[in-house]
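Participant: Next one to model:
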Amino acid sequence: MRDAKSSATSRRNLLLGTAAAGALFAAGCTSNENNDSDGNSKPAANTADDKPGKEVTIGFAGPQADHGWLNAINEQAKRRAKEYQDVTLESTEGSNDTAQQIGQIETLINKKVDVLVILPADGKALTQVGLKAMRAGIPVVNLDRVFASAQAYRCWIGGDNYGMGLNAGHYIGERLKGKKNAKVIELAGIDNLELTRQRTAGFDAALKNYPNIEKVGRQAAEFTVESGQSKMAQLLQAHSHFDALWNHDDDQGVGAERAIKQAGRDDFLMVGGAGAKRAMDTIKADNTVLKATVLYPPTMAASAIDLARALGQGKGVGGLAELEIPASLTLYSAVVTKDNVDEYLPTGFS
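Facilitator: From the prediction side, this is the model:
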């Protein structure tokens, strides 16, 4: 599954919503030059846009599609590349095996691609191959799971795991703020992953703002349907009453919802995580305990292709005054509810 930077680093990164990020890459309206006398600014000469430009070959080394979110990452990257007439995508077979992925990336380096987009199976273990690419003059866009050295990539783009927990906690807190002695439970992901610890830390931090709420239970699952069902069943058995559940991942949420249905429970609200289309459809129907999901948008892969194209063409990002693309972009973890689900449904993944 996904890995992440420390929450402190995330706080320093530029925060962008997915819609805003798309607008930045597509627009070409920000100027680095003085305004004309009529008050209109000139488009920056180095701004990336949709018009065909210099041909760019992008090497993409993504994950094995053994999870809905990971499959969406691969699909988003391939779909975005096809939208550009000037982009050729050299894509490897997805792999979660570190040695195999290193070999795949070395093959792309030997092919002398113009730019690399890499979602590493293990950021620390693949740092050296990222450094190798950068030393060979091939800029690297590091996607989500971060390398151990900033020298191994030109730009990092990814999600905000701490922000996911924070926003889930605030949503639940606002829903329960008028309730005395409210109780919440948490169905986490894999505890030995930093991303899971960050999501829990953000959730706990948000709940501190609501003294009427107590977290009374937590189980760590494994981002699978089966684990979601078994761990949720344990939580339900241990807690005869609670008011809200935060589940870190919509895929394991399928199992959690099965356990909830089997137990005949509907006395609490549930918040999911990641932004699966199935979850959004359920939220829109508004006929189960699932009332919201907090995004960890796989659209970051499409934005990574935008960044790689801009790097290959020596251009900046539309909508920003800087001549160069930023070194780091953290996407915002929006909360999707029945009130805004139609806006986010197109980003939902299967």
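Participant: use CA for all of it now, contacts and neighbours both
Facilitator: Fine.
Participant: need the helices for the stretch 51-200 of the chain, in chain order.
Facilitator: Assigned by DSSP state H, counting those that start in this stretch, the stretch 51-200 of the chain shows helices spanning 68-82, 98-110, 127-135, 161-176, 194-207.
Participant: same thing with the stretch 201-350 of the chain?
Facilitator: Counting by DSSP H, counting those that start in this stretch, the helices of the stretch 201-350 of the chain are 225-238, 250-263, 277-285, 300-312, 341-344.
Participant: Now mean neighbour count and distance to Lys180 too, for those helices, in JSON lines please.
Facilitator: Below are the helices of the stretch 201-350 of the chain laid out as JSON lines (neighbours: other Cα atoms under 10 Å; distance: least, Cα to Cα, whole Å):
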{"stretch": "helix 225-238", "mean neighbour count": "19", "distance to Lys180": "21"}
{"stretch": "helix 250-263", "mean neighbour count": "21", "distance to Lys180": "24"}
{"stretch": "helix 277-285", "mean neighbour count": "20", "distance to Lys180": "26"}
{"stretch": "helix 300-312", "mean neighbour count": "26", "distance to Lys180": "40"}
{"stretch": "helix 341-344", "mean neighbour count": "15", "distance to Lys180": "29"}
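Participant: among those, which is nearest Leu16?
Facilitator: Taking Cα to Cα, helix 300-312 is the member of the helices of the stretch 201-350 of the chain nearest to Leu16, at 10.5 Å.
Participant: now the closest one against helix 68-82, angle please.
Facilitator: Here the directions of helix 300-312 and helix 68-82 differ by 40 degrees (axes from the mean of the first three to the mean of the last three Cα atoms, to 10 degrees).
Participant: chain center to helix 300-312, what's the gap?
Facilitator: Relative to its chain's centre, helix 300-312 lies at 15 Å (Cα atoms, centre = their mean, to the nearest Å).
Participant: Could you dump the helices of the stretch 201-350 of the chain into a markdown table with distance to Leu269 added?
Facilitator: As requested, those are exported to a markdown table (distance: least, Cα to Cα, whole Å):
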| stretch | distance to Leu269 |
| --- | --- |
| helix 225-238 | 13 |
| helix 250-263 | 11 |
| helix 277-285 | 11 |
| helix 300-312 | 29 |
| helix 341-344 | 17 |
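Participant: Quick one, which of these gets closest to Thr30.
Facilitator: Among the helices of the stretch 201-350 of the chain, helix 300-312 sits nearest to Thr30 (Cα to Cα), with 14.9 Å.
Participant: Quick check: which of the helices of the stretch 201-350 of the chain is nearest to Asp160?
Facilitator: Smallest distance to Asp160 across the helices of the stretch 201-350 of the chain (Cα to Cα): 11.3 Å, for helix 300-312.
Participant: run this one through as well so I can compare:
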Amino acid sequence: MKNKILASAALLGAMALAATGCAGSSGGDGGGGDEVVTVGFAQTGSESGWRSANTESMKAAFSEENGFDLIFNAADNDAAAQIAAVRDFISRGVDAIVIAPIVEDGWDDVLQEASDAGIPVVLEDRTVTASDDLFASWVGLDFKKEGVMAGEWAAETFGDTPTKMVVLEGTTGSAPANDRAEGFDEAIAGTGIETIDSQTGDFTRDGGKTVMEGFLQKYGVDGIDLLYAHNDDMALGAIEAIEAAGGVPGEDIQIVSIDAVKDGMQALVDGKINFIVECNPMLGELAAGLVTDVLAGDEVEKQVYVEDQSFDQEAAAAVIDSRPY
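Facilitator: Prediction:
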């Protein structure tokens, strides 16, 4: 299986994306000529700032101006509804399907149905456990590496110091939740960091706030040294809970998060989050390029990885005004 790594800087504009040539076409012409390409896109929902930026990137890339007719569905984090949406795309005879899978499991049957109908599938953002023979390509981030990067910061910051940590997990069964947990745990092995509680906030700000309120009621501000949030939105909700409990986020409880969306970066600049690992949402041009190449019969990479960055307060302050998300 061939893999490809793309620098995240190349994702910050369509011109840079096209220049890389890493996903073939930049998505500017949906397959060649004047023919309109109909694409069904099954999105997870609109649970976070990251997801909203990802959706806008996809809609911009699969635009009418670029030769596409996009049929968009957001499943509100309901895996069964998302699979039903994909089946609807198949019944409508779309030219290609793009999926951001809510969870990893349960995709074998519907992907086989798409294959039997001769409709290629490109996965974006998240992965599935189904055979990779059932989809043409995947484009996204290395979630485990993101967890490792966050964990390395925690290991360096706390070392052997006894540290009580709570975790706000992403959607149960999702690739980013699974991989970010695994990577972080590997990075902090042998340190003084102890996970005293871990629950899902479902990647939402409200979920992060609610779960953190429960942690604070159980342990108190003084009983928690570190929060690891699987995304910025949950961290931002947790900040509200910490402040409501009389604590100072970033000081009384240090926070490490993943995504680097605008609100999260601002919290980092303000000292309320201590470290953020980026998860770049601007995947639309790459996904459109893959669809175009697959429909043209060109060989494509099976996995297209986008490189992530990480930020402390100083680094965030230097770039926050120039970032598109």
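Participant: TM-score them against each other, please.
Facilitator: Put the two chains on top of each other and the TM-score (TM-score structural alignment, normalised by the length of the second structure) is 0.79; 308 aligned residues with a Cα RMSD of 3.3 Å.
Participant: With distance to Leu329 of the first structure and mean neighbour count added, can I get the helices of the stretch 51-200 of the first structure in TSV?
Facilitator: Output for these, formatted as TSV (distance: least, Cα to Cα, whole Å; neighbours: other Cα atoms under 10 Å):
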stretch	distance to Leu329 of the first structure	mean neighbour count
helix 68-82	16	19
helix 98-110	23	18
helix 127-135	18	20
helix 161-176	13	24
helix 194-207	17	22
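Participant: To Leu187 of the first structure, which of the ones you listed lies closest?
Facilitator: Closest to Leu187 of the first structure of these, according to Cα to Cα: helix 194-207, at 9.6 Å.
Participant: just to revisit the earlier point, of the helices of the stretch 51-200 of the first structure, give the one that comes closest to Ala27 of the first structure.
Facilitator: For Ala27 of the first structure, the closest of these is helix 68-82, at 15.8 Å, according to Cα to Cα.
Participant: what packs against that closest one?
Facilitator: In terms of contacts (3 or more Cα pairs under 8 Å, 6 or more residues apart in numbering; DSSP states H and E), helix 68-82 of the first structure is packed against strand 87-91, helix 300-312.
Participant: residues touching Glu35 of the second structure, list them.
Facilitator: Gly67 (Cα atoms under 8 Å, 6 or more residues apart in numbering).
Participant: so how far is Glu251 of the second structure from it?
Facilitator: 57 Å (Cα to Cα, to the nearest Å).
Participant: try Leu290 of the second structure
Facilitator: 44 Å.
Participant: go on, Ala181 of the second structure?
Facilitator: 23 Å.
Participant: same check, this time on Thr292 of the second structure
Facilitator: The value you get for Thr292 of the second structure to Glu251 of the second structure, if Cα to Cα is used, is 49 Å.
Participant: residues near Asn247 of the first structure, how many?
Facilitator: 31 (other Cα atoms under 10 Å).
Participant: Could you do Asp339 of the first structure as well?
Facilitator: 10.
Participant: Provide a list of residues in contact with it.
Facilitator: If you count contacts by Cα under 8 Å, 6+ apart, Asp339 of the first structure has none.
Participant: for the helices of the stretch 201-350 of the first structure, which one sits closest to Val140 of the first structure?
Facilitator: Ranking those by proximity to Val140 of the first structure (Cα to Cα) places helix 300-312 first, at 7.8 Å.
Participant: I'd like to check the angle between that closest one and strand 87-91, please.
Facilitator: 120 degrees.
Participant: Quick check: helix 300-312 of the first structure compared with the second structure, mean distance?
Facilitator: Compared with the second structure after the fit, helix 300-312 of the first structure shows a mean deviation of 2.5 Å (mean Cα distance after the TM-score superposition for the first structure).
Participant: Ala168 of the first structure: which of the helices of the stretch 201-350 of the first structure is closest?
Facilitator: That would be helix 250-263 among the helices of the stretch 201-350 of the first structure, by Cα to Cα, at 13.3 Å.
Participant: and the direction of the closest one versus that of helix 225-238, what angle?
Facilitator: Helix 250-263 of the first structure runs at 40 degrees relative to helix 225-238, counting by the same axes, to 10 degrees.
Participant: Of the helices of the stretch 201-350 of the first structure, give the one that comes closest to Leu329 of the first structure.
Facilitator: When the helices of the stretch 201-350 of the first structure are compared by Cα to Cα, helix 300-312 sits nearest Leu329 of the first structure, at 9.5 Å.
Participant: can you list the residues that contact that closest one?
Facilitator: 18, 21-22, 25, 48, 54, 56-58, 73-74, 76-81, 87, 114-117, 139-141, 143, 157-159, 316-317, 325, 331.
Participant: which residue in the first structure lines up with Gly289 of the second structure?
Facilitator: Aligned by TM-score structural alignment, Gly289 of the second structure pairs with Asp306 of the first structure.
Participant: Gly208 of the second structure too?
Facilitator: Aligned partner of Gly208 of the second structure by TM-score structural alignment: Gly228.
Participant: In contact with its match, which residues?
Facilitator: So Gly228 of the first structure contacts Leu187, Ala221, Glu222, Gln252, Gly253, Val254, Gly255, Ala256 (Cα under 8 Å, 6+ apart).
Participant: Quick one: map Gly163 of the first structure onto the second structure.
Facilitator: So Gly163 of the first structure corresponds to Lys145, using TM-score structural alignment.
Participant: hang on, that match packs against Asn178?
Facilitator: No - at 11.8 Å, Lys145 of the second structure does not count as touching Asn178 under the criterion of Cα atoms under 8 Å.
Participant: still on that earlier bit, between the contacts of Gly228 of the first structure, which is closest to Gln128 of the first structure?
Facilitator: Glu222 (28.4 Å).
Participant: who's in contact with that closest one?
Facilitator: By Cα under 8 Å, 6+ apart, the contact set of Glu222 of the first structure is Gly189, Ile190, Gly228, Gln252.
Participant: what's the neighbour count on the first one?
Facilitator: Translated: Gly189 of the first structure. By other Cα under 10 Å, neighbour count at Gly189 of the first structure equals 25.
Participant: And it, what's its match in the second structure?
Facilitator: Counting by TM-score structural alignment, Gly189 of the first structure lines up with Glu169 in the second structure.
Participant: Same check on the last one?
Facilitator: The equivalent of Gln252 of the first structure in the second structure is Met234 (alignment by TM-score structural alignment).
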